[in-house]
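In: have a look; sequence and predicted model below, questions after that.
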Amino acid sequence: MKKRQKAKMRKAGSIVFCAAVYIFLFLPISVIVVNSMNATTTKPYLSWKGFTFDWYIKLFDNDALLSSFGNTMIIALTSTILATIVGTLGAIGMYKYKFKGKSLIDGLLYIPVVIPEIVMGISLLTIFSKTNVPRGMLTLILAHVTFSIPYVIFNVRARLSGYDSSIEEASLDLGANRIRTFFEITLPVLAPGIAGGALLAFTLSIDDVIISYFVNGQTKTYPLKVMESIKSGVSPDVNALSTLILIGTIVLVVLTQTDILKRKKV
């Protein structure tokens, strides 16, 4: 009986602990969703005045907010594509070839990941100022590519750790050239690592505030626009757009997980 009681207490404790963790993680998100339907029209938009979906309609009249979100998506997509290409080729090159200073380059890849973002933002600002590169969309893309490349390399290299290079040799022996071997053999095998690195780069780009603040010039991104609005209170239309982004993210995750489950069954 004592063992059963202890087992029940452990189970109850585990449930309470898990519930507390999930509440801690998702309570801030639920606040954003609820506040996007707040009928209040007075700043700082903290008092609850009832439910309404008007902010989802008014959102499309906020040209500045939509423009900043458009800039964020352009920067994120462009920097993700560039970082994925450079990072994938870099990871393959580092895996296949041996050269002097390889261990040094390996170690330097961790610097953009571990250094404070404010240090990286200041360093990029200094470089752009010294080279007379006008701050704007171009500098934002270059900055996002810079801090995204290491993450792509790490993900692709993790996939390469279990890679059997003999399949490439077999492809070459059977008459395929190196380009065809890369696209038909190497790339499909590395696809999960490449996709993981690309998704991580995309997420980091959308989420970035500090580095973007130093190199943005007159180009406003969605995180910077939200940060500006904090001074006067985040309006519910910002919460409405954040909720739509959240819904899009959930749909993407569900579709991805569904596809993974289907593949496992097959």
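Out: Happy to help now that I have it.

In: when you work out contacts or count neighbours from here on, use the C-alpha atoms and nothing else.
Out: Will do.

In: wait, L59 sits on A240?
Out: Yes - counting by Cα atoms under 8 Å, L59 does reach A240; the two are 7.2 Å apart.

In: and the end-to-end length of stretch 212-224?
Out: End-to-end span of stretch 212-224 (Cα to Cα, to the nearest Å): 8 Å.

In: buried set for it?
Out: Residues of stretch 212-224 classed as buried: 212-216, 219-224 (neighbour count, 16 or more other Cα atoms under 10 Å).

In: now do stretch 237-257
Out: Of the residues in stretch 237-257, 237-243 count as buried by neighbour count, 16+ other Cα under 10 Å.

In: alongside the first one, take a look at this:
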Amino acid sequence: MPSGDRPALESRPDEALTPVRRGFKPPPWLRRLGSWSLNAYAAFVILYLLLPVAVIVLFSFNDPAGKFNFVWKGFSLEAWQDPWKYPALVDALKTSLQVAALSTLVALVLGTLVAIALVRHQFRGSGGVDLFLVIPLTTPEIVLGSSLLTLFLDFGWNLGFGTIVLAHIMFEVSFIALTVKARIRGFDWSLEDAAMDLGASPTRTFFKVTLPLIVPGIVAAMMLSFALSLDDFIITLFNAGSTTTYPLYVNNAAKTALPPQINVLATMILAASLALIGLSVVWQRWRTRGEAR
């Protein structure tokens, strides 16, 4: 055998007959216990998340004995028969819906364009833009609200509906931009080039090719932004002035009187949100099936 050649490895018969050891295989009872524990843990987490919502819905049917709706006294439909009993509560809800709709609309346009620019075009400083988008999400709301209050007062603006909308747009843009950006990160931009090669203008290409493909991400971002605006309390508290939104009304009412109509309106908002989510899911499935055909 030449000195440069290595001897071939010889396998011994006893090694070939030795069974290969596999990982530990738990007994059936242990596997059943692990499966039961996992299901029980998942059920506990779901119950923990749904319990506050269930309490809100349940106490909308309560018949409170006094001004506060904290103790269950009996089943009643009185609050549902007259959910608009308190004009101040209705006005606060209308204000919140108007603020959420207007701020979401403006933030949706700004955030979507920012997301497309960051993904579609690579430019110097794009990483810094990502950092600025994250800052409003990581900054405590009390810091954000007080900073915006100082800014508005320095400009000499009167606090009210307009400052609430501006404040909400500021943090909604970040949520929308990051959500849409995650959706279009894997977008095939050659489709745009193909459309323009066929004679479509950049504007027509955007509305006929790009926008329909990123609509699911835009819809998800819009729903998230609307919910965040409707729910915001701390930033709104700093910049509302004499304007009262639904969260501010609930906070003030909790100190003096908490009628069940608050729970009724909250249940209505919850039902509308679930309906919109359901319609969104159905629409996306229908759209996916249409594309598959």
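Out: Done, it's in. These numbers were taken from a predicted model, which means no experiment stands behind them.

In: got a TM-score for the two of them?
Out: Scored against TM-score structural alignment, normalised by the length of structure 1, the superposed chains reach a TM-score of 0.93; 265 aligned residues with a Cα RMSD of 1.7 Å.

In: CSV please, covering the buried residues of stretch 237-257 of structure 1 and showing secondary structure.
Out: Below are the buried residues of stretch 237-257 of structure 1 laid out as CSV (DSSP: H, G, I helix; E, B strand; the rest coil):
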residue, secondary structure
D237, helix
V238, helix
N239, helix
A240, helix
L241, helix
S242, helix
T243, helix
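
In: on that earlier part again, okay if I get the buried residues of stretch 212-224 of structure 1 as JSON lines plus secondary structure?
Out: What follows is those, written out as JSON lines (three-state DSSP):
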{"residue": "S212", "secondary structure": "helix"}
{"residue": "Y213", "secondary structure": "helix"}
{"residue": "F214", "secondary structure": "helix"}
{"residue": "V215", "secondary structure": "helix"}
{"residue": "N216", "secondary structure": "coil"}
{"residue": "T219", "secondary structure": "coil"}
{"residue": "K220", "secondary structure": "coil"}
{"residue": "T221", "secondary structure": "coil"}
{"residue": "Y222", "secondary structure": "helix"}
{"residue": "P223", "secondary structure": "helix"}
{"residue": "L224", "secondary structure": "helix"}
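
In: quick one, helices of the stretch 1-150 of structure 2?
Out: Ranges of helices in the stretch 1-150 of structure 2, per DSSP state H, counting those that start in this stretch, are 13-16, 28-59, 78-81, 87-120, 126-138, 141-155.

In: deepest-packed of the ones you listed, please.
Out: Greatest average neighbour count among the helices of the stretch 1-150 of structure 2 goes to helix 87-120 (a mean of 19), per mean count of other Cα atoms under 10 Å.

In: give me every residue that touches the equivalent of G34 of structure 2 over in structure 1.
Out: Matched to structure 1 by TM-score structural alignment, G34 of structure 2 sits across from R10. For R10 of structure 1, the contact set (Cα atoms under 8 Å, 6 or more residues apart in numbering) is empty.

In: what comes up buried for stretch 36-54 of structure 1?
Out: Going by neighbour count (16+ other Cα under 10 Å), the buried part of stretch 36-54 of structure 1 is 36-40, 45.

In: so that stretch aligns onto which residues of structure 2?
Out: So stretch 36-54 of structure 1 sits over residues 60-78 in structure 2, by TM-score structural alignment.

In: from the rest of the structure, what touches that stretch?
Out: Here stretch 60-78 of structure 2 makes contact (Cα under 8 Å, 6+ apart) with 59, 79-80, 254, 256-264, 267.

In: try 7 Å this time
Out: Stretch 60-78 of structure 2 is contacted from outside by 79, 257-261, 263-264, using Cα atoms under 7 Å, 6 or more residues apart in numbering.

In: dump those residues to CSV, plus distance to T150 of structure 2.
Out: CSV is the format used below for the contacts of stretch 60-78 of structure 2 (distance: Cα to Cα, whole Å):
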residue, distance to T150 of structure 2
A79, 41
A257, 32
L258, 32
P259, 35
P260, 37
Q261, 35
N263, 34
V264, 36
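
In: of those residues, closest to R124 of structure 2?
Out: N263 (50.5 Å; Cα to Cα).

In: tell me the counterpart of M227 of structure 1 in structure 2.
Out: Per TM-score structural alignment, M227 of structure 1 is aligned with N251.

In: the helix or strand harbouring that match against structure 1, how far on average?
Out: Assigned by DSSP states H and E, N251 of structure 2 belongs to helix 246-256. Helix 246-256 of structure 2 differs from its equivalent in structure 1 by a mean of 1.1 Å after superposition (mean Cα distance after the TM-score superposition for structure 1).
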